[in-house]
Structure formats: structure tokens, C-alpha cells
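Colleague: no FASTA, just this:
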């Protein structure tokens, strides 16, 4: 199955959707969605703008921004509270969009110790304890 582009906007909260997510009783020309704000019944406040440095890393074209994007998965891992273990198998990757991977077999969640070993620097979730 192939999804359309993420180009359809909820008329209430402006969340982006795939056309295939539309409510069955709505039309393709004016699709309605309920998975985001329940048709306008749920109202979430907007996020505040991030600090300029963070915004520039995500949207800029500087050397620092390029470096950031090349290593973003490593940065996410540093801040993770758990890690996954599995056997990765080849799968068709979409061009652009969210990175995804296919797994084969069981998926394991590996948790490290809550506190660092004596004499070692804290890492991962230990930084926050």
C-alpha cells in the first residue's frame, strides 16, 4: 500500500494528514479528520518558539547545521533512556521523510543501570538522576 503525501491539513488545528486518514463520511475535496483534535473539540496551546540557536540548527544551512543533521540520531541516542536491540533486515526506504527500519524477530528494550559504576562518568539517563 502506498500513502499519498502528508499534504492535507485539518481545518481546525492545521495538523497535517494523509488523505487516507480522512473520515469516511467526508469528501476528498474537503476531507475531515478526527485523529488530531477530534474535529476541533481538543485545543492544544502552541509550542513556544525554540531558542534561536536551536532553530538555526534545524532550519539553517550553516556548517553547524549540516554537522547537526549528520549526527542527529547520535544526539537522540545520547538523550535516550533506553536502547533497542533487534535484528535489522533490509526494507524499502522512502525518499525523505522520517527514518524507519525493519526488524526481524523479537524487539528488546535494554536498560542500563540507574546509577553509574563508581568512578565512571554518568551517561544516558544517569545524567538526569
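Modeller: Received it, and whenever you're ready, just let me know what you need. Computed from a predicted model, the values in this text were never measured in an experiment. Residues are numbered from 1 along each chain as shown.
Colleague: all contacts plus neighbour counts: C-alpha atoms, from now on.
Modeller: Fine.
Colleague: hmm, who's touching the strand of greatest length in the chain?
Modeller: The longest strand of the chain (DSSP state E) is strand 102-110. The contact list for strand 102-110 (Cα atoms under 8 Å, 6 or more residues apart in numbering) reads 82, 83, 84, 85, 86, 87, 88, 89, 90, 91.
Colleague: switch to 10 Å and redo it
Modeller: The contact list for strand 102-110 (Cα atoms under 10 Å, 6 or more residues apart in numbering) reads 81-93.
Colleague: put this beside the first:
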């Protein structure tokens, strides 16, 4: 079921059995349930330490990066971390193979046969300090098996 503001329900429906008309053709469209999460992700998701660093894990395993200019007035001492986007948002994606002497990052890390090597590279980055190497490795493997683009990067690398 979609999550809605209860007060936006159709006037012919009740609070106990709300129906909404702005989407799903008033309940006529039924979406299939989400597929089961991979077991290692389910396990990590109930770990408080993982949850407290979930944004850090997400950034460590990203395929692309985002470049932003942060304005001081957007910074706050309270509430969630936010930044304001003006205009368009672009993801930065480097070449498939890093320049000589430069460690691979982002999508470049998905071309390795050995996830331990990719995990070691990620774990040694200062911004990833405190992340669990086992969880990083498990998540890398999970993404490699389940993310549409991971095998494409590997295949492109093999063609080059």
C-alpha cells in the first residue's frame, strides 16, 4: 500500500479503510511486493552500528560521485544534514580505468575479480574510517551480484 496523508483520502472512504484517487486508479492497480532483500543486507539492516553509518556505507559503495558547493547559510547546528541544490544536479563519473598511480574509486572498483582488493581500497580511505571491512566486502559482493551496472562495468573493462 502506498503511504498517503490520511486527509487526502477520497471523501467516500473512511479513516479505517482509506482509498486514494491521485494514484493507483483508486486501488485498482496492485503492485507486486518487493523482492526479498539479500540475507546479508537484512542482517546488516538490524545492526545499530551499520544503521548509524549507513550514509557512509552508501557513499563508499557508490558508482558515481556528486560535486557540490556548500553555502554556509545552508549549514545548521540542528536537524538533519541538508544542502540546497540550485539548477541541475550532475553525477560525476570518471574513466573506467584510473590514471597511472591513482587508486580506483567509485565504479572502477567493480571491475576487480577479487572483492577483497576493492574492499581494502575502500577501507583505507580516510572518509571510510570506522566502517566494518566484512560489511563493506559483503555489500560489494551483493551489489556485484544484484546491481544492473556492476557486470556491465566489468564487461566493458574486459573488452578494453
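Modeller: Noted; the coordinates are in hand. Bear in mind the structure is a predicted one, so any value in this text is a computation, not a measurement.
Colleague: re the thing from before, from the chain's centre, how far out does the longest strand of the first structure sit?
Modeller: On the basis of Cα atoms, centre = their mean, to the nearest Å, strand 102-110 of the first structure sits 19 Å off its chain's mean C-alpha point.
Colleague: just stretch 41-52 of the second structure next, same as before
Modeller: Counting by Cα atoms, centre = their mean, stretch 41-52 of the second structure comes out at 14 Å from the chain centroid.
Colleague: circling back to that earlier point, select, from the contacts of strand 102-110 of the first structure, the two members most distant in space.
Modeller: Using Cα to Cα, the contacts of strand 102-110 of the first structure span at most 28.3 Å, a distance reached by 81 and 92.
Colleague: These two: which has the busier surroundings?
Modeller: residue 81 (16 against 8; other Cα atoms under 10 Å).
Colleague: Would you agree that one falls within a helix?
Modeller: No: using DSSP: H, G, I helix; E, B strand; the rest coil, the assignment for residue 81 of the first structure is coil, not a helix.
Colleague: what residues are up against it?
Modeller: Counted by Cα under 10 Å, 6+ apart, residue 81 of the first structure has contacts 110, 111, 112, 114, 123, 124, 125, 126, 128.
Colleague: Using the three-state scheme, assign the third one.
Modeller: Going back to what we said before, that points to residue 112 of the first structure. Reduced to three states by three-state DSSP, residue 112 of the first structure is coil.
Colleague: Filter the contacts of residue 81 of the first structure by whether they're kept in the second structure.
Modeller: Here these are checked against the second structure with both residues aligned by TM-score structural alignment, their matches' Cα atoms under 10 Å, and the contacts held in both are 110, 111, 112, 123, 124, 125, 126.
Colleague: mind giving me JSON lines with those residues and columns for neighbour count and distance to residue 63 of the first structure?
Modeller: JSON lines is the format used below for those (neighbours: other Cα atoms under 10 Å; distance: Cα to Cα, whole Å):
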{"residue": "110", "neighbour count": "11", "distance to residue 63 of the first structure": "34"}
{"residue": "111", "neighbour count": "11", "distance to residue 63 of the first structure": "34"}
{"residue": "112", "neighbour count": "14", "distance to residue 63 of the first structure": "34"}
{"residue": "123", "neighbour count": "17", "distance to residue 63 of the first structure": "27"}
{"residue": "124", "neighbour count": "17", "distance to residue 63 of the first structure": "27"}
{"residue": "125", "neighbour count": "18", "distance to residue 63 of the first structure": "29"}
{"residue": "126", "neighbour count": "15", "distance to residue 63 of the first structure": "31"}
